[in-house]
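from the sequence below, what's the structure:
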Amino acid sequence: MKTFSRLLRLSPRRISPKPTTTQQPPLNRRPISSTPRRPVKQAADDPTFTSILDNPPELIRTGGRRHGYGLIVLAIIPVTAFALGTWQVQRLKWKTDLIAKSEDRLVAPPLPLPPRIDPAAVPDFDYRRVLATGRFRHDQEMLIGPRMRDGEEGYMVVTPLEREGDGTTVLVNRGWISKSKRAQKDRKESLVDGVVTVEGLLREPWKKNMFTPDNRPDLGEFYFPDVVQMAQLTGSQPIWVEQTMEPDLFKIYEYQEKGIPIGRQAEVNLRNNHAQYIITWYGLAVATTIMFYILVKKPPTDVTRRVRLNKQW
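Next up, the predicted model:
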């Protein structure tokens, strides 16, 4: 026991080290601003200040904006469409009367063409069937084109007809030929010699549009029938006669193969699309009127309402 106690006294003690705390040096923090603070002036410090709570509120639509120029344009569209629809009604009546008059002239017996014709009177005899007797001046032939027929390119053959007895000349649109038969040597059967009687329609030819080029008579190129110009070149009267023929399919194939001009049918071919235009314009007027009513009368929802500030604030 004494020995054990002695050993305990002689053995070194294990002393756990005490935790040491290291002291951090103070950080040198830089102040945010070295400028001394100034007292902030509030809006309420102004004796003339008026709060928004002192002004009466006003409920408006979303954004507080009134309808601008878009609404004005939308209001003009139905008025314009209605006016155009009414104008097309008048045009429909005019075109219907014109077609009826033309069909009445068409069913009348052919009228011998007088020696002298006033060009100003031609519109009153449009689609009138006439007879003219004389000789074709093939040396003064003119081709107008290109003109399409059943998807094939070709030309309209215009030949002056020198009438017997009075010696006057009129322009005759003999009909259509294919492009392959343009040269006279390729269609000798069409060059009728001797006295012939032509039955056709006294017509006002179609007019030039903005896409049609000008005629070049010096090169023999004609793109539209300028009757006055052609009459001056051939020394004929400015009268246009369109030769007619019966709609015989086998004869048309034969004429096309031989290069004989294919005349037009004796019928009125005036276009009358004014009824479609009336439906289109009136339909647009109704649709835009409904849109205008919905836009103006649509009530604002609770979410889209807000308080508009006084303009003087």
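
alpha carbons only for contacts and neighbour counts from here, please
Will do.

all helices for the stretch 151-300 of the chain, in order.
Using DSSP state H, counting those that start in this stretch, the helices of the stretch 151-300 of the chain run over residues 227-234, 249-258, 274-297.

so what touches the second one?
Read it as helix 249-258. Helix 249-258 has contacts (C-alpha atoms under 8 Å, 6 or more residues apart in numbering) with 177-178, 187, 189-190, 261-262.

in it, what counts as buried?
Residues of helix 249-258 classed as buried by neighbour count (16 or more other C-alpha atoms under 10 Å): 252, 255-256, 258.

same check, this time on the shortest one
With burial defined by 16+ other C-alpha under 10 Å, the residues of helix 227-234 counted as buried are 227, 230-231, 234.

likewise the longest one?
Of the residues in helix 274-297, those scored as buried under the neighbour-count criterion (16+ other C-alpha under 10 Å) are 274, 277-278, 281-285, 288-289, 292.

Arg66: which of those is nearest?
Nearest to Arg66 among those, counting by C-alpha to C-alpha, is Phe292 at 14.6 Å.

the closest one against Ile77, yeah?
No. If you go by C-alpha atoms under 8 Å, Phe292 and Ile77 don't touch, sitting 9.7 Å apart.

distance of His138 from Arg216?
Going from His138 to Arg216 by C-alpha to C-alpha, to the nearest Å gives 19 Å.

neighbour count winner among these two?
The neighbour comparison of His138 against Arg216 (other C-alpha atoms under 10 Å) goes to His138, with 16 against 10.

how about that one: what's its closest non-neighbour residue?
Once flanking residues are discounted, His138 sits nearest to Thr159: 6.3 Å by C-alpha to C-alpha, 6 or more residues apart in numbering.

what's around that neighbour, how many residues?
Applying other C-alpha under 10 Å, we find 22 residues neighbouring Thr159.

list the contacts of it.
136-138, 140-142, 171-174.

ok, Asn269 - how many residues close by?
10.

next up, the contacts around it.
Taking C-alpha under 8 Å, 6+ apart, one finds nothing in contact with Asn269.

could you measure from it over to Lys95?
To Lys95, Asn269 is 12 Å away according to C-alpha to C-alpha.

any idea how far Gly134 is from Gln232?
In terms of C-alpha to C-alpha, Gly134 sits 19 Å off from Gln232.

centre of the chain versus stretch 114-127, how much separation?
36 Å (C-alpha atoms, centre = their mean, to the nearest Å).

name the residues of it that are buried.
The neighbour-count criterion (16+ other C-alpha under 10 Å) identifies 122, 125-127 as the buried residues of stretch 114-127.

one step back: which of the buried residues of helix 227-234 lies closest to Glu164?
Nearest to Glu164 out of the buried residues of helix 227-234 is Thr234 (C-alpha to C-alpha; 16.5 Å).

can you get me a residue count around the closest residue to that closest one other than its chain neighbours?
Counting by C-alpha to C-alpha, 6+ apart, Gln140 is the residue found nearest to Thr234 once chain neighbours are left out, at 6.6 Å. Neighbour count for Gln140, taken as other C-alpha under 10 Å: 13.

let's see this one next to it:
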Amino acid sequence: MANCKTGLQFGIKILRRSLHTSPRTSRYIRQSELLKGNKESPVLKYAFLSIPVTTLGLGLWQISRLKWKESLIEELQIKTNLPTINLPEDLSELNDLEYRRARVKGRFDHSREMYLGPRSFLKGGDSTSTGGLMSPGAGGKSGYYVITPFILSDRNLEILVNRGWVPQDQKNPATRKQGQVTQEIILEGIVRHTEPRPNFVPKYQGGNMWSYRNLSEMSTVMGTSPVYLDACVDSDVPGGPIGGQTRITLRNEHLSYILTWLGISAGSSVLWWKKFVK
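Here you go, the predicted structure:
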């Protein structure tokens, strides 16, 4: 192959010298040399090299993202399993207590019930597509979280409690009268903060329906303090919403991204080596 290239280069030089009086021939030769030069151009060579280098960098970055996501999931699981605390007197302390279990005593004001959704049913901190004993046929269905003002007994304070999930056909409280408890209860819940508004999700339009957890706006509309608890599953009331609707598992697809980027890097490296080195 090297001899062929050398011979071709020598032949072009001879043709250029012998046919330099022919503009058409000279133009043809220049075009041939340009095409050949492009094939071995350093610019083209390094441009192609940028593909395996860039995808390698993306693969290594996804490795760090995977470690970060696994650490975050572990942190959430640890927080939700720490000992239960009483709701602090200084509510600003809640800024550092998201995902901690807190205990409150009081009663619900069902007349101001709100709904957050639609939402899928969570079991064990993650969505499930199978029904279970907790809620016949709940798995895979869409429903709503029931958000109810909770009036504390030991202090002049009202907070918001996500009592849990109900299917669409039980959104109307008349269909679950047994679960509309009026007596004083002790409740344990997970401290939650405001969640970012998802893309393409409309802002609050008024009424008792919410598309996402906007704590400051919800508490203003309901006239409560900006405190929000997800009722734990052991705070369930027979016939009422299903508690334990705190998602403690996060979407983690970084491993597939790692395999994709490193695979592209390896494949393009082989092609580059065959094209420009071998």
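
pull the most distant pair out of the buried residues of helix 249-258 of structure 1.
Ile252 and Lys258 (10.0 Å).

can you flag the buried ones in the contacts of Thr159 of structure 1?
136-138, 141-142, 171-174.

including distance to Ala183 of structure 1, could the residues you listed go into CSV?
Formatted as CSV, those follow (distance: C-alpha to C-alpha, whole Å):
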residue, distance to Ala183 of structure 1
Phe136, 17
Arg137, 16
His138, 12
Glu141, 11
Met142, 11
Leu171, 20
Val172, 19
Asn173, 17
Arg174, 16
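
with respect to Phe4 of structure 1, which of those is nearest?
Met142 (149.3 Å).

counterpart of that closest one over in structure 2?
The alignment partner of Met142 of structure 1 in structure 2, by TM-score structural alignment, is Met114.

and the strands in the stretch 1-150 of structure 2?
Per DSSP state E, counting those that start in this stretch, the stretch 1-150 of structure 2 carries strands over the ranges 85-86, 101-108, 114-120, 122-123, 126-127, 142-152.

and of those strands, who's closest to Gln183 of structure 2?
Going by C-alpha to C-alpha, the one of the strands of the stretch 1-150 of structure 2 nearest Gln183 of structure 2 is strand 101-108, 6.1 Å.

what comes into contact with that closest one?
So strand 101-108 of structure 2 is contacted by 80-87, 148-154, 181-191, 229 (C-alpha under 8 Å, 6+ apart).

mean deviation of it from structure 1?
Superposed on structure 1, strand 101-108 of structure 2 shows a mean distance to its aligned partners of 1.3 Å (mean C-alpha distance after the TM-score superposition for structure 1).

that strand: how far from the chain's middle?
On the basis of C-alpha atoms, centre = their mean, strand 101-108 of structure 2 sits 30 Å off its chain's mean C-alpha point.

what of stretch 94-114 of structure 2?
25 Å.

cool, stretch 135-149 of structure 1 as well?
34 Å.

just to confirm, what residue in structure 1 is aligned with Met222 of structure 2?
Using TM-score structural alignment, the equivalent of Met222 of structure 2 in structure 1 is Thr234.

that match against Pro160, yeah?
Yes. Here Thr234 of structure 1 reaches Pro160: they are 7.2 Å apart, a contact under C-alpha under 8 Å.

which neighbours do the two have in common?
Gln140.

what's near enough to touch Arg264 of structure 1?
Arg264 of structure 1 neighbours (C-alpha under 8 Å, 6+ apart): 175, 242-245.

redo that, cut-off 7 Å
Taking C-alpha atoms under 7 Å, 6 or more residues apart in numbering as the criterion, Arg264 of structure 1 is in contact with 175, 243-245.

which residue sits closest to the aligned partner of Ala231 of structure 2 in structure 1, ignoring its sequence neighbours?
Using TM-score structural alignment as the criterion, Ala231 of structure 2 maps onto Gln243 of structure 1. With sequence-adjacent residues excluded and distances taken as C-alpha to C-alpha, 6+ apart, Gln243 of structure 1 is closest to Gly200, at 4.0 Å.

now the one you found: how far from Gln232 of structure 1?
Counting by C-alpha to C-alpha, the gap from Gly200 of structure 1 to Gln232 of structure 1 is 22 Å.

Thr197 is in contact with the match of Ala231 of structure 2, correct?
No. In this structure Gln243 of structure 1 lies outside contact range of Thr197 using C-alpha atoms under 7 Å: 10.2 Å.

who's more crowded, those two?
Set Gln243 of structure 1 next to Thr197 and count neighbours by other C-alpha under 10 Å: Gln243 wins out with 23 against 12.

for the more buried one, which residues are in contact?
Here Gln243 of structure 1 is in contact with 172-175, 198-201, 263-264 (C-alpha under 7 Å, 6+ apart).

again with Leu97 of structure 2
Here Leu97 of structure 2 is in contact with Val191 (C-alpha under 7 Å, 6+ apart).

related to what we said a few turns ago, and the two most separated of the contacts of helix 249-258 of structure 1?
Longest span within the contacts of helix 249-258 of structure 1, C-alpha to C-alpha: Ser178 and Glu189, 14.4 Å.

quick one: the residue lying closest to Pro247 of structure 1 once chain neighbours are set aside and Val198 of structure 1, what's the gap?
Leaving aside its sequence neighbours, Pro247 of structure 1 sits nearest to Gln265 (C-alpha to C-alpha, 6+ apart; 6.4 Å). As for Gln265 of structure 1, its distance to Val198 of structure 1 is 14 Å (criterion: C-alpha to C-alpha).

more crowded one of the two?
A count of neighbours by other C-alpha under 10 Å puts Val198 above the other of Gln265 of structure 1 and Val198, at 19 against 15.

map the more buried one across to structure 2 for me.
For Val198 of structure 1, the residue aligned by TM-score structural alignment is Leu187.

so that match sits against Ser235, correct?
Yes. Leu187 of structure 2 lies in contact with Ser235 (C-alpha under 7 Å); the separation is 5.9 Å.

max-length helix in structure 1?
Counting residues, the longest helix in structure 1 under DSSP state H turns out to be helix 69-106.
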